[in-house]
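Q: Quick one, structure for this:
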Amino acid sequence: MNWDRIEGNWKQAKGKMIEQWGKLTDDDLDVVAGRREQLAGKIQERYGVAKDEAERQVAEWERRVGDDWFAASPDKKQRRH
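A: Below you'll find the model as predicted:
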């Protein structure tokens, strides 16, 4: 999954992130504003996890979003051919 696609769909992504990390607020995600490193930092802050664990969670979420959320995307279908 390309993080640029998440940034480009930030409003939709925010809802998915709140589903995943319920302790994050709308204000937290407004501060993050699509920046991956900021998201990991907010996860660290809210959940009290180490930086590498927060980054692992973001990477896992990013992979799942790529598999599920954009599954019907024409770009993704083209890459399979």
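Q: alpha carbons only for contacts and neighbour counts from here, please
A: OK.
Q: Quick check: which element contains the residue nearest to the spatial centre of the chain?
A: Centroid-nearest residue in the chain, with C-alpha atoms, centre = their mean: Glu62, separated by 5.2 Å. Per DSSP states H and E: Glu62 is located in helix 51-68.
Q: Going by contacts, tell me the helices and strands next to that helix.
A: Packing partners of helix 51-68 (3 or more C-alpha pairs under 8 Å, 6 or more residues apart in numbering; DSSP states H and E): helix 36-47.
Q: I figured the residue nearest to the centre of the chain hits Arg5, correct?
A: No: with contact defined as C-alpha atoms under 8 Å, Glu62 does not count as touching Arg5 (10.4 Å).
Q: Second chain to compare with the first, below:
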Amino acid sequence: MNWDTIEGNWKQLKGNAKEKWGKLTDDDLDIIAGKRERLIGKLQEKYGIAKGEFEKQVDEFQKYARLKAIKDAEKWSENNI
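A: Coordinates of the predicted model:
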């Protein structure tokens, strides 16, 4: 899953982002709007940790979002076949 897919599904994924990074507010998540660099910037601002560390965490979030999309597709298939 590329980042464009996350951006396109941000409304569904921002709750997961808030669970992972609890210091992000709803307003922060709206400002981020699924943009990778905005997410990393807000994380740096809120947590004061180096950009490289958050890039790793965001990469892991991207993997999570991919797995979530696969599970959702499988569930849809089971219910519609």
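Q: still on that earlier bit, what's the nearest residue in space to the residue nearest to the centre of structure 1 that is not next to it in sequence in contact with, if anything?
A: Closest residue to Glu62 of structure 1 apart from its sequence neighbours, by C-alpha to C-alpha, 6 or more residues apart in numbering: Met1 at 6.4 Å. Counting by C-alpha atoms under 8 Å, 6 or more residues apart in numbering, Met1 of structure 1 touches Glu62, Arg63, Val65, Gly66, Asp67.
Q: Mind giving me the ChimeraX command for buried ones among the residues you listed?
A: Of the contacts of Met1 of structure 1, the buried ones go into a single ChimeraX selection, burial set by 16 or more other C-alpha atoms under 10 Å:
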select :62,65,66
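Q: And stretch 3-15 of structure 2, what's buried?
A: Within stretch 3-15 of structure 2, judged by 16+ other C-alpha under 10 Å, the buried ones are Ile6, Glu7, Trp10, Leu13, Lys14.
Q: what sits against the third one?
A: Think Trp10 of structure 2. Counting by C-alpha under 8 Å, 6+ apart, Trp10 of structure 2 touches Ala33, Gly34.
Q: now swap in Ile6 of structure 2 and tell me
A: Leu13, Gly34, Gln62, Ala65.
Q: Good, we can wrap up now.
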